[in-house]
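>>> give me a 3D structure for the following:
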Amino acid sequence: MTRSTRFFEIIQMLRRASAPMTAAQMAETLEVTKRTIYRDIASLQASGLPIDGEAGVGYILRAGYDLPPIMLDEEEREAIVVGLALLGRTGDQALEKAAVRASAKIADAAAATPGLPETFRVSEWNQIPAGALSPADARRYIREETELQITYRDEAGRCTDRCIHPIALIYYIDVVVLVAWCVLRDGLRHFRLDRVQAVKPTYGAFHTSGEALRRIWQSEDPSP
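Alright, predicted model coming up:
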């Protein structure tokens, strides 16, 4: 999460809070340290944001401050909220937490209570097994274009060491698949995350080529 994104999240939490929020509460939600929250609050206060409070007591956002509303019609809101709820099927806990935050923002904009409308129910059931590479880490490596060294177990149980350039994730109901350029095979391959036995970033030469590899992948398999 970038610093500017944290600032926005902190503002949103303080806007929704009915009582002072402590740095510990915000740090747990954003998965950062309390020291990071203290620095962020100080920066926001220095920029003129009306935040009152202090370390150990809690913080509030003074009345009168607001953000521009999100203009969504009813069906647009329902589509987004149902889609966010479906993330529970992916087994990606980081995305699920992000979905909760996003749902709260949509609810704020619509002046409604967070969560699904009463007319909807979305099952969060999944049977996706875990591997050495989590979906959250895989997404981060894709964003950062980080080369990886992995140990991969195939369907027959054979293990091989691979150097890969991750470019995309495919979420199925029972498995998450990583699309990557495999240096060993000199081509694009699909790797089930639950079969990744070990992973280590190598930070090799991969930057700026992710988008080109994604275009190749889409041209070869436009409907994965």
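
>>> can we go C-alpha only for contacts and neighbour counts from here?
Noted.

>>> immediately after the strand ranked longest in the chain, which helix or strand?
The longest strand of the chain (DSSP state E) is strand 159-171. Where DSSP states H and E defines the elements, the next helix or strand beyond strand 159-171 is strand 176-182.

>>> the strands in this structure, which residues?
51-54, 58-61, 148-153, 159-171, 176-182, 187-192, 196-201.

>>> same list (those strands) but as CSV, adding mean neighbour count and distance to residue 71.
Formatted as CSV, the strands of the chain follow (neighbours: other C-alpha atoms under 10 Å; distance: least, C-alpha to C-alpha, whole Å):
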stretch, mean neighbour count, distance to residue 71
strand 51-54, 15, 26
strand 58-61, 20, 23
strand 148-153, 20, 41
strand 159-171, 20, 29
strand 176-182, 22, 33
strand 187-192, 18, 39
strand 196-201, 16, 41
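
>>> and those as a markdown table, adding distance to residue 23?
Rendered in a markdown table, the data for these read as follows (distance: least, C-alpha to C-alpha, whole Å):
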| stretch | distance to residue 23 |
| --- | --- |
| strand 51-54 | 9 |
| strand 58-61 | 7 |
| strand 148-153 | 35 |
| strand 159-171 | 34 |
| strand 176-182 | 34 |
| strand 187-192 | 38 |
| strand 196-201 | 32 |
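
>>> for comparison, sequence B:
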Amino acid sequence: MNFCERLYELHKILSTHRLPVSRQALQERLQCSPATLSRLIRHLRDRYGAPIEHDREGNGYRYRRDGNQPIDLPGLWFTPAELRALLVLHQLLTQSHPRLLDTLLAPLRMRLERLIRHPYLGGQELSRRVRILSQGHREPDAAIFEHTAAALLDRKRLEIRYHARGEPRITERCLSPQRLVFYRDNWYLDAWCHTREALRTFALERMQAARLTEESALDVPEPELDRHYASSYGIFAGPPRHTAVLRFTPERARWVAEELWFPGQDGEFLEDGSYRLRLPYADARELILDILRYGPDVVVESPLELRRAVAERLRNAWYHYRDEACG
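Take a look at the predicted model:
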């Protein structure tokens, strides 16, 4: 343990013990010398005002308590690892979606900024050295995002104008929001669509307008939501109707085996070093695109309709490059 970790551990020990803890016990728990323990105690007292007292009768150290109130020390609520995790949250707030819910999130952002300037994290050095890169992000309208979030939390229905990808016209929908989903750098709304009388998923950036109504939202039970949205691969939900069987070459096997494609995936290494992956799916569109990322390093073994769909995509790609490929 480094000095900061020992400091945090000492605070935790004294916070959770009502009886005095001996120096010997503290040295063993903190894996430190008597001199280091003395420095830790002085640091907690002088820097953070910790109410540490030595109990002569108990021959040990404890926190002086006023009543039954717990001891809280500013700056020592988190371990260094936990503070680094907060840095990730801070960068998500400032880089990925700087305008969404800015007024509501501003106090949280300010608190995070104070935390990551903690001297044990190197001041501002950590925030300058860590980046979170966003890819394929499509920003929704901030007002629409806020209306959607308000409808979700207040359990009200939402009326929207929606232009789905690949559809020629804009439709009007009445929704009972169920869940906001941040998936692959983009926001989606899982909702009961009263227009279609079914569960649907809506990309927030495809919403043209949104209006919060006073009518109460329909609540779909959690188990039903999980069966619909969490039992199949990708953002296109629904109960799984097929199982994709994919075989990756030995050159890509180790890489793919370490990826999480889907929580219910089933994978195995084969004798020739290749890797076979099984995935349940309801809609093949997203799965086809992910398969194509691996080009010649993956083969769809089944089902036949998925194999044919991937082959058709590859033939179309070949059509665009056939002149160069043939020399």
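
>>> ok, which of the strands of the first structure comes nearest residue 90 of the first structure?
Nearest of those to residue 90 of the first structure, taken as C-alpha to C-alpha: strand 159-171 at 6.2 Å.

>>> residue 74 of the first structure matches what in the second structure?
Alignment note (TM-score structural alignment): residue 74 of the first structure maps to residue 80 of the second structure.

>>> show me the contacts for the alignment partner in the second structure of residue 140 of the first structure.
By TM-score structural alignment, residue 140 of the first structure lines up with residue 150 in the second structure. Taking C-alpha atoms under 8 Å, 6 or more residues apart in numbering, we find residue 150 of the second structure in contact with residue 212.

>>> show me the contacts for residue 146 of the first structure.
Counting by C-alpha under 8 Å, 6+ apart, residue 146 of the first structure has contacts 165-166, 201-204, 206-207.

>>> same list, these, but as CSV with distance to residue 108 of the first structure please.
As requested, the contacts of residue 146 of the first structure are exported to CSV (distance: C-alpha to C-alpha, whole Å):
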residue, distance to residue 108 of the first structure
165, 39
166, 36
201, 39
202, 42
203, 40
204, 43
206, 40
207, 38
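
>>> which of those lies closest to residue 122 of the first structure?
Nearest to residue 122 of the first structure out of these is residue 166 (C-alpha to C-alpha; 30.4 Å).

>>> to which residue of the second structure is that closest one aligned?
Match for residue 166 of the first structure (TM-score structural alignment): residue 177.

>>> what distance do you get for the spatially most distant residue from the centre of the first structure to residue 195 of the first structure?
Distance from the C-alpha centroid of the first structure, by C-alpha atoms, centre = their mean, peaks at residue 156 (32.3 Å). As judged by C-alpha to C-alpha, to the nearest Å, residue 156 of the first structure and residue 195 of the first structure stand 11 Å apart.

>>> residue 211 of the second structure corresponds to which position in the first structure?
That one, residue 211 of the second structure, aligns with residue 200 by TM-score structural alignment.

>>> thought its match was touching residue 149?
Yes - with contact defined as C-alpha atoms under 8 Å, residue 200 of the first structure counts as touching residue 149 (5.2 Å).

>>> distance from the longest strand of the first structure to the second structure after superposition?
In the superposition with the second structure, the aligned residues lie an average of 1.5 Å away from strand 159-171 of the first structure, counting by mean C-alpha distance after the TM-score superposition for the first structure.

>>> same for that strand, what does it pack against?
For strand 159-171 of the first structure, the elements it packs on are helix 135-144, strand 148-153, strand 176-182, helix 210-220, judged by 3 or more C-alpha pairs under 8 Å, 6 or more residues apart in numbering; DSSP states H and E.

>>> go again using 6 Å as the cut-off
Counting contacts by 3 or more C-alpha pairs under 6 Å, 6 or more residues apart in numbering; DSSP states H and E, the secondary-structure elements packed against strand 159-171 of the first structure are strand 148-153, strand 176-182.

>>> can you redo the ones you listed as CSV with distance to residue 123 of the first structure?
Formatted as CSV, those follow (distance: least, C-alpha to C-alpha, whole Å):
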stretch, distance to residue 123 of the first structure
strand 148-153, 31
strand 176-182, 18
